[in-house]
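only geometry, no sequence info:
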């Protein structure tokens, strides 16, 4: 019964004997006690006593109403709960859905995925005695900066960290898992609370007191890039000389906006995105925990579309997951993110394989993507197919391409093989490399007109593949306008550059190549690349670096190699920002007791017009390297060693060869080569005058890498029209390796190239472009040029074992 109806049934109260004075009352109706609560003057007319001597029904009604209301409220609550249990609808899916990013936020170092170097650094500080450091965590949004800060802060005050240096979540300092707030951990969001000096000073003064019941107090500045210059200056002294066991953690997405003086006082930890294969594995593990079945390729596609950071990946998974479907499909991911790249790429490359220019143009010009994105997807598809389908080498280049069914990618490769008359997919590798080389990075023009021109030339290259890959590639390679005109009229014969190595002489000690170690072929490539840089470009290597990722806290081969590659790429990007560039370089991987080491020699152009004393940019490069490695120096090692070339031609030449040959020091010293001076075999390292370094294997990664300007393709391009380079290494002219003869050969090559291109231009002008007469005359002319580079006329000569060389 509703409460209001029950109250209505009671009705208004009236005076009567039933509600009169209680029997045996000691206060009769006639009694008048001044001041008594029952005095007539106090009660009469005020709802006290009625004229008949009994209490007023108004007061009694109040008592009854209170009792009745209490009973009714209890009754209604019980009925409501019962009704809710019986009648409430099923929870709405969106309301019942878990927030994946929060639900699967890691609470220990062990559960942090893919940030091995950062975790090793922070957990190492805990393991060595809960060492409190002031730290800068920087990376993209959702990379895990706040999560790592909280784990480290909790572990600093944990009374018994677990064997992996994570908080135990059992002691008083830790509290229960997920308990908030963290003891002695104060968060300050700079963007919301203010980044000015007064705001920060107020926050600091609030917490500038002795720490009780904990080892440290941690002040966490999130969104630290919003700190003003004055606020950063205010923080310098507290960070450098903290009082009361206070430590600071700064997190930001824009570390470059922090004042350098403040940043130099912090342990600098960069949180990098997960590589594609690791991002796929992260999603696989998350899907398994949540119980999401998935179609092959669905997670790979999702990983390719997100940024490679755990929170972003989890939010993406939550976005595409539909609880009422049996499993996550590729189609669901495509629909959720409006993706059609895979379908377009398959159709486009099928048209390329078929040699159908009309279909190629229709597909690619109808593809509604930005020019830069089209280029990137084409490059990614080429690279992925090259490694996985052609070389049968498992490599996840891009998650979106990985999501393309394997049978479709294999069908495209079969189509190319059928059109080119190839029996095996591996035979397609040279032609495929030409297609990849067509798209240079990063000079590719990105406006629609330039893209249309490049696509047209690209199709010409692909469709003419049956005519011979080298000639087609030369004809289709785009250049600037002036070079294109000259090239169109001067290309007559392609080149293989240095070509295959000479046959070994009999009598040498047989030392089998071992996986993970330098080989004689690697040494030949290093020496010839260093020589070619001078012969072709007249340049010397002017910088050398040694990168030791272990000093950054990086463990594991893959992570170490990634750190070395990141340093090289960031250095090149910085040089471009200065108006220069990394024009040439050689990178060699080694391993010693510390782990993987990357050794780099490079010609770095870093102009510094604002400082005449640093015209070559050596000082600014050194400053950049120092800033890059500042955080690592506090871990007991130097992450990067930098050596610039000295001033002076002779000194620069010695630097070039000493640093280049030092890259070969990891070769097995038992490997021999022939010494014509004594007509015997000797240790190759002795002939190179290099002291051997004890090395350990680096598996699953190429040990030697050259920049694009020193690649086999670029060397061959520069040596067309019978301008093959000389090689003192191949000619066993050991005593001439480091004499600098290449500087003189540079002049000879330049003069010879000009004369030959001039002669070919005359022939084409006389007989017309691409006429039979012109081709015949060119063939006769080129046939008269010596194919052996040692027979080219030159003004200089050296010696080899007492004989003129070359």
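Here it is on my side, so go on. Computed from a predicted model, the values in this text were never measured in an experiment.

From here on, just use CA atoms for contacts and neighbour counts.
Noted.

Please tell me how far the residue nearest the centre of the chain sits from residue 137.
The residue lying closest to the centre of the chain (Cα atoms, centre = their mean) is residue 273, at 4.5 Å. Residue 273 sits 13 Å away from residue 137, going by Cα to Cα, to the nearest Å.

How far off centre is stretch 397-410?
Mean-position distance between stretch 397-410 and its chain equals 21 Å (Cα atoms, centre = their mean, to the nearest Å).

in that stretch, what counts as buried?
For stretch 397-410, burial by neighbour count (16 or more other Cα atoms under 10 Å) applies to 397, 398, 399, 400, 401, 402, 403, 404, 409.

Counting by contacts, list what the helix or strand hosting residue 63 packs against.
In this assignment (DSSP states H and E), residue 63 forms part of helix 57-87. Helix 57-87 is packed against helix 3-10, with contacts defined by 3 or more Cα pairs under 8 Å, 6 or more residues apart in numbering; DSSP states H and E.

any idea which helix or strand comes after the helix it packs on?
Next helix or strand after helix 3-10 toward the C-terminus (DSSP H and E): helix 40-43.

And the strands in the stretch 51-200 of the chain?
For the stretch 51-200 of the chain, the strands defined by DSSP state E, counting those that start in this stretch cover 135-138, 185-189.

For the ones you listed, give me CSV that also has mean neighbour count and distance to residue 170.
Shown next, in CSV, are those (neighbours: other Cα atoms under 10 Å; distance: least, Cα to Cα, whole Å):
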stretch, mean neighbour count, distance to residue 170
strand 135-138, 24, 26
strand 185-189, 17, 18
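
ok, back up a step: helix 3-10 and the helix holding residue 63, what's the angle between them?
Angle, helix 57-87 to helix 3-10, by axes from the mean of the first three to the mean of the last three Cα atoms, to 10 degrees: 150 degrees.

Where do the strands of this protein begin and end?
Here the chain has its strands, by DSSP state E, at 135-138, 185-189, 217-222, 246-252, 267-270, 543-547, 581-592, 595-605, 640-644, 672-675, 680-683, 704-706, 798-800, 803-805.

Now for residue 448: which residues touch it?
For residue 448, the contact set (Cα atoms under 8 Å, 6 or more residues apart in numbering) comprises residue 371.

quick one on the thing from earlier: let me know the closest of the buried residues of stretch 397-410 to residue 85.
The shortest approach to residue 85 among the buried residues of stretch 397-410 belongs to residue 403, at 45.6 Å (Cα to Cα).

Okay, one more to line up with it:
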């Protein structure tokens, strides 16, 4: 088998083989069909996304004997020279501006550029890492780029187009390249593994795509490393996680389930396994944040697997759907925020293990925080009936109502030696009670609307029989109670007491037989009728 690197062995030879850059390859092919090719191009984008490869394909299309054509024939001398394993063409010159970006290099290029091509249609300069050219070098190239001869073409490739001076950039056709989508890159890697005839487990390709971060060349380099170390059974998931440094999925499942069930012992056991296994705590937190991100998307979009929002094997997706179901929405969002903040704090931390344990404690103890997210997380746990075995803080103190919450107010103090009359006055000063209303029926007769009778009070002794036991209405003094005494008293009236009669206040009406010109008294509030002195039959 060839020792050539995997990304060089499978380098595209036509625009149709370039993946994930249709927004660039389609306009270029159409320009070749219309024979509207510009004299200078600027290809920009992240590393490993196909800039230099597309520049070589464009040069191949321009110098093909059947061209300019969007599909080079691959049979002519120019196409064979520019093939992936070809020797190269003397008329297609690649310059690394990182080492040839000075003004002297630019002047030498300018002097050679006016000579015609040796055997091809065009003389093409591919200037890679163009942002490394100095300002003096760009100024030396400015005139030849602005007004080149008919046989001359320039293709600038750079990862930082803003560092290319504006006078050069304005004279080119700028095509921005992008990172390749994960799904497209995973399918491409699967085809490459099929051509290599090496079996690869299902969970390996997502790890390779994640390690490549959208760069085709980086992903191919990682895949080449895994294929080089594969045994007879091929590339296994355990081998990939160990070699790439990612966290095993079982550890992520354990800690997520511990968060969901409030099992603090299980969560800190996972932390201990990570440290004892020699894994990087920062990598574990990053992987945990990635898992929580997938759970948040699954909770918000149940069909995320069908729409391609989550890229994971079928068994992992099944476990993640179950985990998203046992989490509450607020609790899941809070956990993701805490892990994200903890990952930021771990950069430069002197004790990554301590930071990791603090992250787990913050997620496990929502009762320790009084913010809105923590309160909502606690409500989610209560709704799901999760036991706070991880420690939920001290129980809240029970509410003890004060005396103002009861229906009756505090009684006024009674002066010593005041007797019954003083006690009644104290009751009047404290106000009527606000206890529960009586359950008996209220009297059906209408209340008197006129003023109270002003005749003389009876001077005979009060009867000693029991007073009527009918209930009072609305908490007012009952019909069977003495004037001024609190109502709802169904016990027999006490016997006549001479001392209380002497201490009772004198009536305010005119004396008997007084027909003088007394001043009229203001109208008084209606009072309930006095109880009959005759005992009920």
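That came through fine. Because the structure is a prediction, the values reported are computed rather than measured.

What does the TM-score come to for these two?
The TM-score (TM-score structural alignment, normalised by the length of structure 2) is 0.60; 373 aligned residues with a Cα RMSD of 3.8 Å.

if we can go back for a sec, possible to save the strands of structure 1 as CSV with distance to residue 99 of structure 1?
Shown next, in CSV, are these (distance: least, Cα to Cα, whole Å):
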stretch, distance to residue 99 of structure 1
strand 135-138, 24
strand 185-189, 22
strand 217-222, 22
strand 246-252, 23
strand 267-270, 26
strand 543-547, 41
strand 581-592, 43
strand 595-605, 40
strand 640-644, 42
strand 672-675, 63
strand 680-683, 64
strand 704-706, 44
strand 798-800, 74
strand 803-805, 74
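
quick one: which of these is nearest residue 619 of structure 1?
Of those, nearest to residue 619 of structure 1 by Cα to Cα is strand 640-644, at 9.0 Å.

matching residues in structure 2 for that closest one?
Alignment of strand 640-644 of structure 1 against structure 2: no match, by TM-score structural alignment.

List the buried residues in that strand.
640, 643, 644.

Repeat that for stretch 96-104 of structure 2.
97, 100, 101, 102, 103.

In structure 1, what stretch matches stretch 234-243 of structure 2?
By TM-score structural alignment, stretch 234-243 of structure 2 lines up with residues 327-336 in structure 1.

Name the residues that touch the matching stretch?
Contacts for stretch 327-336 of structure 1 (Cα under 8 Å, 6+ apart): 292-298, 301-302, 319-322, 339-340, 403.

For the stretch 51-200 of structure 1, which segments count as helices?
57-87, 93-96, 100-103, 116-127, 145-157, 190-193, 197-206 (DSSP state H, counting those that start in this stretch).

do the stretch 351-500 of structure 1 as well
357-365, 371-385, 399-402, 406-420, 429-437, 448-463, 469-476, 481-488.

So which of those helices has the densest surroundings on average?
Sort the helices of the stretch 351-500 of structure 1 by mean neighbour count, taking mean count of other Cα atoms under 10 Å, and helix 399-402 sits at the top with a mean of 26.

Run through who's touching that one.
Residues contacting helix 399-402 of structure 1 (Cα under 8 Å, 6+ apart): 276-277, 280, 297, 300-305, 341-342, 380-381, 384, 396.

Same check on stretch 203-219 of structure 2?
7, 46-50, 179-182, 185-186, 189-190, 220, 222-223, 235-237, 240-241, 244, 311-313.

quick revisit: which of the helices of the stretch 51-200 of structure 1 is buried the deepest?
helix 145-157 (a mean of 24).

between that helix and helix 116-127, what angle do the directions make?
Going by the same axes, to 10 degrees, helix 145-157 of structure 1 makes 20 degrees with helix 116-127.

quick one, helix 145-157 of structure 1 and strand 217-222 angle?
Helix 145-157 of structure 1 runs at 180 degrees relative to strand 217-222, counting by the same axes, to 10 degrees.

Which part of structure 2 matches helix 145-157 of structure 1?
Matched against structure 2 by TM-score structural alignment, helix 145-157 of structure 1 falls on residues 51-63.

mean deviation of that stretch from structure 1?
Stretch 51-63 of structure 2 differs from its equivalent in structure 1 by a mean of 1.0 Å after superposition (mean Cα distance after the TM-score superposition for structure 1).

next one: that stretch to chain centre, how far?
With Cα atoms, centre = their mean as the basis, stretch 51-63 of structure 2 stands 45 Å off its chain's centre.

any idea how far residue 22 of structure 2 is from residue 402 of structure 2?
From residue 402 of structure 2 over to residue 22 of structure 2 (counting by Cα to Cα), the distance is 75 Å.

Reduced to three states, what does residue 427 of structure 2 come out as?
Judged by DSSP: H, G, I helix; E, B strand; the rest coil, the three-state class of residue 427 of structure 2 is helix.

per the alignment, it corresponds to what in structure 1?
With TM-score structural alignment as the criterion, residue 427 of structure 2 matches nothing.

How many residues are close by residue 427 of structure 2?
20 (other Cα atoms under 10 Å).

possible to save the buried residues of stretch 96-104 of structure 2 as TSV with distance to residue 273 of structure 2?
TSV is the format used below for these (distance: Cα to Cα, whole Å):
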residue	distance to residue 273 of structure 2
97	48
100	51
101	51
102	54
103	58
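
Residue 261 of structure 2: which of these is nearest?
Of all these, residue 261 of structure 2 sits closest to residue 97, with 57.5 Å by Cα to Cα.

Would you agree the closest one is in contact with residue 126?
No: Residue 97 of structure 2 is beyond contact range of residue 126, at 9.8 Å (criterion: Cα atoms under 8 Å).

which part of structure 2 lines up with the helix holding residue 63 of structure 1?
Going by TM-score structural alignment, helix 57-87 of structure 1 sits over no part of structure 2.

Work out the gap between that helix and the centre of the chain.
For helix 57-87 of structure 1, the distance to the chain centre is 64 Å (Cα atoms, centre = their mean).

And stretch 233-246 of structure 2, by the same measure?
Distance of stretch 233-246 of structure 2 from its chain centroid, counting by Cα atoms, centre = their mean, is 31 Å.
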